[in-house]
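Trainee: sequence first, then the predicted structure, then my questions.
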Amino acid sequence: MEIFKYGAKEIEYLKKKDKKLGAAIEKIGIIERKINPDPFKALVSSIVSQQISTKAAETVWNRFTNVIGVVTPENIEKVSLEEIQGCGMSLRKVGYIKGIAEAAISGEVNFGELNDLTDGEIIKKLSALKGVGVWTAEMLLIFSLCRPDVVSYGDLAIRRGMMNLYGLKELPKEKFERYRKRYSPYGSVASLYLWALSVL
């Protein structure tokens, strides 16, 4: 299993920059989060799991890979809408997945070259695809491309984690941005801890 890698350098930096976050890191310890280094597969997987439980997503994904085989744009293109829908997905989701495969085949999105782009360029390119929002693109930046500095304002759990950490009743965007800048350039590591803090 591949995980999002970070270590002493990131931890020491965040502790120095933010005492409260530092104390939380100390208490929680190292967090191991699984990554999927294939951005095409990671994006399709995130569409499959949209708005359903983790367990249901796993079942649907297993059926999907049984039908498709290796998850590549070409293999998705070969299989009919009905066959994919039969895995337990809505027609709309299947449409999104087919659209992502078409974008890869046509070269509209070159998944192999995403790493050459900035975070902002990747978000812009991916969120132009149907069914892919900014949040989905940001999650791909962390859990596929392992970008070091992503803190998603669109992620409810991250905002809740921040509010829990600092004892806030509300979190205006300006305040969020202030914290986000404080964590930079290791925002993704801060995000891992904010997720953990969101369930307290």
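Mentor: Sure thing, it's come through.

Trainee: going forward, measure contacts between C-alpha atoms and count neighbours the same way
Mentor: Fine.

Trainee: please, which helix or strand holds the most centrally placed residue in the chain?
Mentor: In the chain, the C-alpha nearest the mean C-alpha coordinate belongs to Met139, at 1.5 Å (Cα atoms, centre = their mean). Secondary structure assignment for Met139, by DSSP states H and E: helix 134-143.

Trainee: list the buried residues for that helix?
Mentor: Neighbour-count burial for helix 134-143, counted by 16 or more other Cα atoms under 10 Å, picks out Val134, Thr136, Ala137, Glu138, Met139, Leu140, Leu141, Ile142, Phe143.

Trainee: same question, stretch 55-74
Mentor: Buried residues in stretch 55-74 (16+ other Cα under 10 Å): Ala57, Val60, Trp61, Arg63, Phe64, Val67, Ile68, Val71, Pro73.

Trainee: give me the contacts around the helix holding Met139.
Mentor: 4, 34-37, 39, 42-43, 46, 119, 122-124, 126-127, 147-148, 150, 152, 154-155, 188 (Cα atoms under 8 Å, 6 or more residues apart in numbering).

Trainee: after the host helix or strand of Asn66 comes which helix or strand?
Mentor: Asn66 belongs to helix 54-68 when assigned by DSSP H and E. Counting by DSSP H and E, the next helix or strand C-terminal to helix 54-68 is helix 73-78.

Trainee: next up, a structure to set beside the first:
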Amino acid sequence: MNQQTNSKPQIRVIKDEQQLQRHIEALIDIEPRFDAVYQQVGMPDLRRNQGGFVRLIRAMVGQQLSVAAASSIWNKLESAGLIYPQAIIDADDDQLRAHGLSKQKIRYIRSLVAHDIDFESLEVMTDEEVIKTLTAVTGIGKWTAEMYLLFSLGRADVLAVDDLAIKVGAMDLLQLDARPTPKQLRDLTQDWSPYRSAASLLLWSHYGWLKDRQALPV
């Protein structure tokens, strides 16, 4: 009798800077043009965070706001203890609004509370399962889910094709005539797998490098 094999994809993560270094070297073997970028920007920051409920609420608060405005609202919520599920359940909308949240943001945050995500379970889900779980929450789109995969879960093969900086960085790297659409970028970078998180980190750093030298969209 043949033994059954587990067909679930292996979950790959970047645990530390040494592992990131190996992924960058492997990426450069696939796409040598990254070598010049790496020489320009050096080792990118992994920017890892603890993830969880508070991390997603903070992401929601910051949507479509300046850094200063988002920080101001976050500080008010944090000081009032309104960043945890039970506290949000106990607060009425007027209280949340008084601390700077719009009607839309209140709806988003209450949706996150209602979904009661088991954040530990995300650690063992595939990237696709994590994205499906997170985007089921009102107010969490694919970009936010991908940021969670990359910076909270440390997943190794995430390229945020909807991200402006990624598009601009890739346009320069690949010497394209125009900024790629998400589909074009996805198609152009398939060969970078399974090292697309290293590519994302390098492209973000490259975008910053480009911005310092010429007027680019922010």
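Mentor: In hand now; what should we look at? Here the structure is a predicted model, which is why all the values come from computation and not from measurement.

Trainee: would a markdown table of the buried residues of stretch 55-74 of structure 1 with distance to Leu194 of structure 1 be doable?
Mentor: As requested, the buried residues of stretch 55-74 of structure 1 are exported to a markdown table (distance: Cα to Cα, whole Å):
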| residue | distance to Leu194 of structure 1 |
| --- | --- |
| Ala57 | 24 |
| Val60 | 29 |
| Trp61 | 28 |
| Arg63 | 33 |
| Phe64 | 32 |
| Val67 | 37 |
| Ile68 | 36 |
| Val71 | 31 |
| Pro73 | 34 |
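
Trainee: out of the residues you listed, which is nearest to Gly167 of structure 1?
Mentor: Relative to Gly167 of structure 1, the closest of those is Ala57; by Cα to Cα it sits at 33.6 Å.

Trainee: correct me if wrong: that closest one contacts Ser49.
Mentor: Yes. The criterion here is Cα atoms under 8 Å, and Ala57 of structure 1 meets it with Ser49 at 4.8 Å.

Trainee: Tyr84 of structure 2 maps to what in structure 1?
Mentor: For Tyr84 of structure 2, the aligned position in structure 1 is Thr72, judged by TM-score structural alignment.

Trainee: do Val67 of structure 2 as well
Mentor: By TM-score structural alignment, Val67 of structure 2 lines up with Thr54.

Trainee: excluding its own residues, what touches the helix or strand containing Ile28 of structure 2? List them.
Mentor: According to DSSP H and E, Ile28 of structure 2 maps onto helix 17-30. Contact partners of helix 17-30 of structure 2, identified using Cα under 8 Å, 6+ apart, comprise Ile14, Phe34, Asp35, Met43, Leu46, Asp191, Trp192, Tyr195, Arg196, Ala198, Ala199.

Trainee: residues in contact with the last one?
Mentor: Read it as Ala199 of structure 2. Here Ala199 of structure 2 is in contact with Ile24, Leu27, Leu159, Trp192 (Cα under 8 Å, 6+ apart).

Trainee: please pick the buried ones from the contacts of helix 17-30 of structure 2.
Mentor: Ile14, Phe34, Met43, Leu46, Trp192, Tyr195, Arg196, Ala198, Ala199.

Trainee: re earlier: what's the helix holding Met139 of structure 1 aligned against in structure 2?
Mentor: Going by TM-score structural alignment: helix 134-143 of structure 1 matches residues 142-151.

Trainee: got the end-to-end distance for that stretch?
Mentor: 14 Å (Cα to Cα, to the nearest Å).

Trainee: check the offset of the helix holding Met139 of structure 1 from the chain's centre.
Mentor: Computed by Cα atoms, centre = their mean, to the nearest Å, the chain-centroid distance of helix 134-143 of structure 1 equals 3 Å.

Trainee: what's the mean distance for it versus structure 2?
Mentor: Taking mean Cα distance after the TM-score superposition for structure 1, the mean distance separating helix 134-143 of structure 1 from the aligned residues in structure 2 is 1.0 Å.

Trainee: the helix or strand following that helix aligns to what range in structure 2?
Mentor: Using DSSP H and E, the helix or strand that follows helix 134-143 of structure 1 in sequence is helix 156-166. Aligning helix 156-166 of structure 1 against structure 2 (TM-score structural alignment) gives residues 164-174.

Trainee: in that stretch, what counts as buried?
Mentor: For stretch 164-174 of structure 2, by 16+ other Cα under 10 Å, it's Leu164, Ala165, Ile166, Lys167, Val168, Gly169, Ala170, Met171, Asp172, Leu173.
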